[in-house]
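# turn this into a model:
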Amino acid sequence: MESQLRLKSRQGRWVVVAAALGSGMAMLDGTVVNVALPSIGRDLDASLAQLQWTLNAYLLTLAGLILLGGSLGDRYGRRRIFVLGVCWFAAASGLCAIAPTIDLLIAARALQGIGGALLTPGSLALLQASFHPDDRSAAVGAWSGLGGVATAVGPILGGWLVSGPGWRWIFVINLPVAVLVGVLTLRHVPESRDEQATGRFDVPGAVLAALALGGVTYALTAAGGKVTAAVWVSAGAGVLLGAAFVAVERRSPQPMMPLELFDSRLFSTINLVTLGVYGALGGVFFFLQVQLQTVAGFEPLVAGVAFAPVTVLMLLLSARSGRLASRIGPRLQLTAGPLVAAGGVLLMLRIGPHASYWADVLPAAVVFGVGLTALVAPLTATVLAAVPVHRAGIASGVNNAAARAAGLLAVAALPLLTGLSGDQYQVPSSVDSAFRTAVGICAGLLVASGLLALVTVPGRPPTPTAEPDSTWYCGTTGPPVDPGHERPGSTV
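Have a look, this model is predicted:
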């Protein structure tokens, strides 16, 4: 039975707050950890590879399990799985906060990713299932706007915590937020599920996807030190497991990633554009914080605030960007956006020893932000327009997983490609040299993505098979997740 909550009702407002706080908690951890990496490395005597895994352990389990998390909510109850994800995420955050060694921190971060995979798709699914159809777009717009605020506040809060009480507090702060989210959800959010769900889950597909990504990621990360037999074995296993994943998805009656989606040329190419764009983003944000703190000498708080203009621009202009694409077609913005963003990345070459925020950092942040603002909303809308309406949810989920996987692989591969390894992340000259190489690679990824869009994306406005639920697009770690359903009789 479909819920009929109205956004203006007291209960409706609390539902939006609960969903936004839950997803915001996961967004916050996706941004604040970058700011804390240099401090974590010094405190726990970590190598660069271990710092990479501090990010990648989270991204690996999140990317591998996020589609499965949405399916579990459909079958067993979206509120139940959302609350489970919040509790899991909080428990893992507590383990992160008390981790005495870098290896235990990495393990706790992997557990955090599992919690994120349960709560991230569930936060939007709660809104879709709870609100009257006339209020869903407004509810998701409010949710997305609040999520944008969390994205903007994350680096600032992280910088303040790292500079003040210490990096462990970036995880401690999740605990009271999780308690609040759990109480609000249980008190105000109605339970919902898909009555047509069969209970079958593509567990083999999820496991193979995670193991394939893990094998390739380990090989890229370990190769930064020395190419050993274990590196080759891991790389080979990752490739073979990836091939096994494709075979399983082809034969599964309910695949996690239906391969027929890629029969659409537009869907295939727009996901390639996503891989390039979000791979560049992952690489830029990984190296940027180390460059700002180790080379430019910025305090963590200042480094965290440095690129806040990017999120501010997206908050202010993303809705206009989405409307423009719907009028003129997405090709112009999906071509110009990555090219402008690449220009912003190249401006980061000005960030070096004794860099000035106003002269060297802010111009790069503004140009980079303008480029992202131009491309993110049309990118998500084009994914939805590339498939029939009843497949919009899974298409958006696949695109989100692609974005997460791109960031994961970029963080694993770029230190190898730039020659940075061991404890060189603490040596300003080594970091500066690697940063400049990484900037060139990331700018090249963005340029390639823009050119690919130029030759593959239609210039006319797409025929919308699924309207986006919101014109706010604030996330830079991954596109919005739309956990809609394929079955026409769905309650969502």
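# make it CA atoms for all contacts and neighbour counts henceforth
Noted.
# which helix of the protein spans the most residues?
Longest helix of the chain, by residue count under DSSP state H: helix 10-44.
# which neighbouring elements make contact with that one?
Identification of packing neighbours for helix 10-44 by 3 or more C-alpha pairs under 8 Å, 6 or more residues apart in numbering; DSSP states H and E yields helix 48-76, helix 102-130, helix 133-163, helix 169-172, helix 174-188, helix 265-290, helix 300-305.
# if we use 10 Å, what do you get?
helix 48-76, helix 78-98, helix 102-130, helix 133-163, helix 169-172, helix 174-188, helix 265-290, helix 300-305 (3 or more C-alpha pairs under 10 Å, 6 or more residues apart in numbering; DSSP states H and E).
# Thr456 is nearest to which of those?
Of all the helices and strands packed on helix 10-44, helix 265-290 sits nearest to Thr456, with 6.9 Å by C-alpha to C-alpha.
# gap between the closest residue to Glu191 other than its chain neighbours and Leu119?
In space, and not counting its chain neighbours, Glu191 is closest to Arg79: 5.3 Å by C-alpha to C-alpha, 6 or more residues apart in numbering. Between Arg79 and Leu119 the computed distance is 9 Å (C-alpha to C-alpha, to the nearest Å).
# to check against the first, give me the structure of this:
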Amino acid sequence: MTTQQLTTARAPGAASTDRHGWVLALMSAAAFMAVLDTLVVTTALTTIQHAIRATPEQLGWTVNAYTLALAVSILPAAALGDRYGRRRVLVVGLTLFSLCSAACALAPSIGPLIAARAAQGVGAATVMPLTLAILGATFPPAQRGRAIGVWGGLTGLAVAAGPLIGGAVVQGLGWQWIFWINVVLGVVLVPLIVRHVPESRGPGGPLDLPGLALVALGALGLVWGLVRGNASGWTSPEILTALLGGAALLTAFVLWELRTRTPMLPMPYFRSRAFSAGHAAGFLMTASLFGAVFLMAQYFQIVGGDDPLAAGLRLLPWTATPMVVAPIAGNLSDRIGERWILASGLALQAAGLAFVALTAGTSPSYAALAVGLVAAGVGISMALPTVQTVILGAVPPSGIGKAAGSSNTFRQLGGAFGIALALALFTHYGALESPARFAAGFRPAVAALAVLSLLGAVAGACAPSRSGSLVTGGALTSPGDRVADGVAADARRQQADADE
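Next up is the predicted model:
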């Protein structure tokens, strides 16, 4: 077995310190690129609308097409990475993402742009779960929190830099360059990943094609309903069919996964307290975060009268904290456990958002708002890396790819839910027509997002203090953990058979 053919179970012990550094840097850079793309595009929407003469509904589909394709493709991408090699599938995904970014930049009208954005979402779906799975396969449990903290810090930097880069690029170079940036990054990253990142796989076995189809169509139905609900009406036939159909398909997915001998996502994992609590906390965390980011950028522009670049600067007390705090939180989780860092982080984010909701008005004091933004920023910085460590630590090495895929799918669904909830409350209580009407809708929407973050803190507090028992062989804390340990043992035996 060559170095490039390392399996998931052996990668942590065999990789050198130098290799660890390369893996951490390249996986963090790839995640940075994917997150940056989402943020810079949102700042350019108005400019794109005027440049290619798109209607507001068409413009919305440049975001919806990407979101739908991303949510549908995450779990299949993780499964393909387990089956054919995580590095290989990541390289294919990054290449597709870069090529489609070029297609976006060259799009002459709204139709080709929407199509390219959908294909770009498929490529992006490989990045978050597979970079996370590769980190989990490379770093042993004692170092995993620190590594994921750095990874989370770089994604936090993308969140912080996204509005600034987007505003500066659109104003200085043109909207097409927000996509050409991805092409440049892809050209640099792909050959470096091929050279320096070891290959890793999950357990052998046939690909679960029925499971792939059920989860993809189910996620499509749910996300379609969430992103279209406010525009079409929550009781319209379109939305009810999408939501109920998506829920039915995901129920069928669970039933199928319980029956099949080679599940894409072993359902007994959810009997682990850490696995279930981590997914619930991740869903609520992302719902709160995405909804708040969506509203805050518009608040400073509509109520405060800022341009996109100035609005991005005002968000820095919130968005810049992850690159400082997340690595520290990841390091602390390795030392003292994840539960209270995760729970206290989401509680702090809830307190920060609640303070913003109370102090926001038509003539806000930025100093007062900044207090809430800093609190929310520190809180999300504590939670972002820790929730990933909780989930990855609850499964055996062979299940890391599946866990990363399911975690990112839950987070995408949470993001769509958070934005839909924020928009529903905003449109019920306020409107875009004036600063006063915007502030009237902004306050209850942000207050509801604070409640979601608080519920996430409760979910985080339900996790065990340390979630690495399945990986390290330590004592289990519940009957559900013992069931998951049996699944882990079976997975390890499958991995050993595959190695032979």
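# ok so, going back, only the buried residues of the longest helix of structure 1, if you could.
11-41 (16 or more other C-alpha atoms under 10 Å).
# where do the helices of the stretch 301-450 of structure 1 begin and end?
Along the stretch 301-450 of structure 1, the stretches classed as helices by DSSP state H, counting those that start in this stretch are 308-328, 331-347, 362-385, 392-418, 428-456.
# to which residue of structure 1 is Gly480 of structure 2 aligned?
Alignment note (TM-score structural alignment): Gly480 of structure 2 has no counterpart in structure 1.
# try Leu342 of structure 2
Match for Leu342 of structure 2 (TM-score structural alignment): Leu334.
# now do Phe179 of structure 2
Counting by TM-score structural alignment, the partner of Phe179 of structure 2 is Phe171.
# same deal with Ala440 of structure 2?
Aligned partner of Ala440 of structure 2 by TM-score structural alignment: Ser433.
# contact partners for that match?
Gln291, Gly352, Thr418, Gly419, Leu420 (C-alpha atoms under 10 Å, 6 or more residues apart in numbering).
# still contacting in structure 2, which of those residues?
Contacts conserved in structure 2 for the contacts of Ser433 of structure 1, counting by both residues aligned by TM-score structural alignment, their matches' C-alpha atoms under 10 Å: Gly352, Thr418, Gly419, Leu420.
# pull the most distant pair out of these.
Taking C-alpha to C-alpha, no two of these sit farther apart than Gly352 and Gly419, at 18.2 Å.
# who has more neighbours out of the two?
Ranked by neighbour count (other C-alpha atoms under 10 Å), Gly352 of structure 1 and Gly419 place Gly352 first, with 23 against 16.
# the more buried one touches Ser430, doesn't it?
No - using C-alpha atoms under 10 Å, Gly352 of structure 1 is not in contact with Ser430, being 11.9 Å away.
# hey, what's in contact with both of these two?
Counting by C-alpha under 10 Å, 6+ apart, the residues touching both Gly352 of structure 1 and Ser430 are Thr294, Val295.
# quick one: end-to-end length of stretch 410-427 of structure 1, please.
Stretch 410-427 of structure 1 end-to-end distance (C-alpha to C-alpha) = 22 Å.
# meant to ask about stretch 257-264 of structure 2
7 Å.
# residues in structure 1 matched by that stretch, start to end?
Taking TM-score structural alignment, stretch 257-264 of structure 2 hits residues 249-256 over in structure 1.
# who touches Gln171 of structure 2 in this structure?
Ala44, Thr47, Ile165, Pro308, Leu309.
# alright, I will stop here.
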